[in-house]
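**Student:** Sequence first, then the predicted structure:
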Amino acid sequence: MRRIRAAVATGALLAACAALLGAAPPAPAADSPGFRIRDGRLLDATGRDFVMRGVNHAHTWYPDTTDKALKDIKAKGANTVRVVLGTGDQWARNDTADVARVVSECKKNRLICVLEAHDTTGYGEAGAAVPLSRAVDYWLGVKDALVGQEKYVLVNIGNEPYGNTGYAAWTDDTKKAVGRLRAAGLDHTLMVDAPNWGQDWAFTMRDNAAGVLAADPDHNVLFDIHMYGVFDTPAEVSSYLNRFAAAKLPLVVGEFGDMHSDGNPDEDAIMASAQSLGIGYLGWSWSGNGSGVEYLDLVRDFDASRPTAWGRRLFEGADGIRATAKEAGVFGGTDPGQGSCAVSYRLSDWGSTFNADITIRNTSGQRIDGWQLAFAFSGQQKINSVWNAKAVQSGADVRVTPESWTHSIPADGTVSFGFNGSSTGANTPPKAFTLDGKACTTA
């Protein structure tokens, strides 16, 4: 998000071809010391699924507000904050000491810190924007504030690289940026924004994400889509998010709002789809928007006691931050089932029929041989067929046991299975799962 955003040519969305995402990502390399990607999921340093629920804060423009803003953002229930930094190209440079201080404040408030370099915004179309290579130069310049913080910090290489001109270069430029940061010793999960002002209407990121992930020697890249006017219908939102989920490619909605100059994004669909798929989201933005987009402020004048309608929707509404955010395990949280298992349930719903893809992660610290997963449907759902497991349903209650090839779950490993079903009425994911009688965390 930039404070004055160029309009996106939404009509081009209709002309863009629906190319396939490409080959499935490879198996991960050695674990990062902090956050890491596995099976298309973002895991924290404790091995638990971590689903971002938070907001953006414009630190580089309003540095004097940051300490209080982070405290207030946490009090609203968030688990993550995406912090806007300047590289010194378009906006004043946030130096190593300042970055270190921001990270310290995030940790003090038990917030995961996504640091993003904003000066790349709209490169190729915005005259003052700089290429991703300049963002890499910046990260290398503040490296001392980053190394050792891998458990708490994700590095968002450059905000919205490329506008609507020259965006075909996104894939190669992103691979080069990731490669340079890895060669310099940065082991963090790297977050990469889509081109087209972050909205990827030409599907450049969508169709090349697998190749970018494969090119990272650490296989530790998280993809970031920004949802504004291009995503103004439930179908557009669901289609984009489901393509990543189906391909087991990690995705976060790094920015979205309830209105915008290029169209009215469907924030209800964004939040509902993200929740059903276990995909993170970060609303834009805490406060300080100007130049006609003041409606994107979550609170007025950085005052947490004065939430806007958008702020109330994001924090307190259905599928909102207050109801869905879970603190990162690195802060010592005690979610039910911590140390036993974590379950992700990805729903692809077509009305009267649906598919569910379920992954069980063994976080018990020891191998599990033979298992039983139990859960209850929340509505009128019926399982028709199952793959990679066996299921018995009695009313709403379901018991799942393994096939011979999914019999064992290694320590910190996973098994996945799925089923096809039919439903009437609302079809929402089960609220709770138990593995061999012990409660699991959910993503």
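**Tutor:** That came through fine.

**Student:** From now on I want contacts and neighbour counts done on CA atoms only, so please keep to that.
**Tutor:** OK.

**Student:** just the helices in the stretch 251-400 of the chain please.
**Tutor:** Here the stretch 251-400 of the chain has its helices, by DSSP state H, counting those that start in this stretch, at 267-277, 309-316, 321-324.

**Student:** Export those helices to TSV and append columns for distance to residue 417 and mean neighbour count.
**Tutor:** Output for these, formatted as TSV (distance: least, Cα to Cα, whole Å; neighbours: other Cα atoms under 10 Å):
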stretch	distance to residue 417	mean neighbour count
helix 267-277	15	22
helix 309-316	32	20
helix 321-324	24	19
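
**Student:** So for residue 151, which of these sits nearest?
**Tutor:** Nearest of these to residue 151, taken as Cα to Cα: helix 321-324 at 21.4 Å.

**Student:** distance between that closest one and the chain's centre?
**Tutor:** Relative to its parent chain, helix 321-324 has a centroid offset of 15 Å by Cα atoms, centre = their mean, to the nearest Å.

**Student:** Checking my notes, residue 127 in a helix, right?
**Tutor:** No: counting by DSSP: H, G, I helix; E, B strand; the rest coil, residue 127 is not part of a helix but coil.

**Student:** give the contact list for it.
**Tutor:** Listed by Cα atoms under 8 Å, 6 or more residues apart in numbering, the contact set of residue 127 is empty.

**Student:** Got another one to weigh against that:
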Amino acid sequence: MRRTLATAAGALLAIAASLLTAPSPAQAETRAASGFHVGAGRLLDANGEDFVLRGVNHAHAWYPTRTPQALKDVKALGANSVRVVLATGDRWTRTEAADVAAIVTECRRNRLVCVLEAHDTTGYGEQAGAVSLARAVDYWLTLKDALRGQEKYVLLNLGNEPYGNSGYQTWTADTQKAVARMRDAGFDHTLMVDAPNWGQDWTFTMRDNAGKVFAADPARNTVFSIHMYGVFDTAAEVNDYLNRFTSQGLPIVVGEFGNAHSDGDPDEDAIMAAAQRLGVGYLGWSWSGNGGGVEYLDLATGFDASRLTDWGRRLFDGSHGIRQTAREAGVFTSGPDDGPTGAACAITYRLSDWGTWFNADVTIRNTGTTTVKGWRLDFAFPGEQRLNQAWNARAAQQGRQVRATDESWTETIPAGGTVSFGFNGSSTGTNAVPASFTLNGAVCTTN
């Protein structure tokens, strides 16, 4: 539904007043200097450099096998970031922690800033099956181990379009609670929050209450995301909305937009021009695979980077487009940053099984010629085993998938050397050695 933008002086005063409680930019920068952070209304990277998102959305939740090539392709086309669709498991097949960690590794390998978003909240209050922001936070909490240490490379978009056109009146309180829970759980990442009204905020709920949400974040590290489709079909509407944020020192991103839509014809030229003028980030929807009558939103036909659509050519190559305006994040400028790199490896897995419970001792041998510093071992239990506790490594289980990562005293595996860790667990039925292991994404041999 479309609404005309209107002046709200009282709301602006409320925003300004709420910002008085925020720490100075220097204080906020010091607090979150280990990763992305907000300073003076701008998104800054871990080096304290201004960073403007220029990228696309990719629907990983529906096309997980397409992700590695999609990230390579959008990077080659000039993008500096990608917003990746994840699923909590409530409406679509759950994106597990191991998969999330692999996505982050691929983003880093391609020198892309990764914006991860939980999609199952879309249209909550109006769309059947949509879940609340509180439920999305439950999901994020299960990913904490996979996301720990990635604050320099990853932004967390708490929930996609978290309200439809019903129930949006609770957006402010619910968003404040969601942010508070994330901070209480120890997440230091920059958090991104979407507007209600299917992301388009025609009721101005986010616009008029963003200051309250920002001030309620103890880290002062929240970015706001508007989705611009049919509501934003004139340059006046685009400019007015974005100016309301930037003039108040509130960080805003156009998290989704297109060149057409069933609810009206968005003015993508005005969106891109205003974003460039104001230094506001944008992420076009979406790389490929759209259905349900909105196939026109594909940037590439059939996930083929050599067959960009008119929309894709406009976004990547047009005036104020990605190739012309994107700048790589400063954290990548010193050289490739792949995260832990794959290595030649061999695994010894010694199982001691006592029927309903078991111990496993695991030795990782670096059979390559270079030192591995920082490792991640992935494998799947062959039956109904449940991990209890681990030593000399941190370990987490999702379904049958297990991921073990180094402790500070086991992080280095010299060429020809080994590290060992162990864990215990419970089991029902037959216990056995996992069939395969990967170390930092590389398949290992087993002894």
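**Tutor:** Arrived safely, thanks for sending. None of these values were measured; they are calculated from a predicted model.

**Student:** about what we covered before: out of the helices of the stretch 251-400 of structure 1, flag the one nearest residue 130 of structure 1.
**Tutor:** Using Cα to Cα, those put helix 267-277 closest to residue 130 of structure 1, at 29.7 Å.

**Student:** mean shift between that closest one and structure 2?
**Tutor:** Following the fit onto structure 2, the mean deviation recorded for helix 267-277 of structure 1 is 0.2 Å by mean Cα distance after the TM-score superposition for structure 1.

**Student:** contacts for that helix?
**Tutor:** Contacts of helix 267-277 of structure 1 (Cα under 8 Å, 6+ apart): 233-234, 237-238, 241-242, 245, 256-258, 280-281, 318-320, 324, 345-347, 428-429.

**Student:** Just the buried residues of the residues you listed.
**Tutor:** For the contacts of helix 267-277 of structure 1, a neighbour count by 16 or more other Cα atoms under 10 Å gives the buried set as 233-234, 237-238, 241-242, 245, 256-258, 280-281, 319-320, 324, 345-347, 429.

**Student:** Which of those fall within strands?
**Tutor:** 256, 280, 281, 345, 346, 347 (DSSP state E).

**Student:** Residue 138 of structure 1: which element?
**Tutor:** Here residue 138 of structure 1 is covered by helix 132-141, with elements defined by DSSP states H and E.

**Student:** which residues of structure 2 does the following helix or strand past that helix align to?
**Tutor:** Going down the chain from helix 132-141 of structure 1, the next helix or strand is strand 153-156, by DSSP H and E. On structure 2, the counterpart of strand 153-156 of structure 1 by TM-score structural alignment is residues 154-157.

**Student:** Please name the residues that touch the spatially most central residue of structure 1.
**Tutor:** Closest to where the C-alpha atoms of structure 1 average out (Cα atoms, centre = their mean) is residue 252, at 2.2 Å. Each residue near residue 252 of structure 1 by Cα under 8 Å, 6+ apart is listed here: 52, 222, 223, 224, 225, 279, 280, 281.

**Student:** what does the host helix or strand of the third one contact?
**Tutor:** Using DSSP H and E, the secondary-structure element containing residue 223 of structure 1 is strand 221-227. Under the criterion Cα under 8 Å, 6+ apart, residues 37, 42, 189-194, 197-200, 209, 213, 250-257, 265 lie in contact with strand 221-227 of structure 1.
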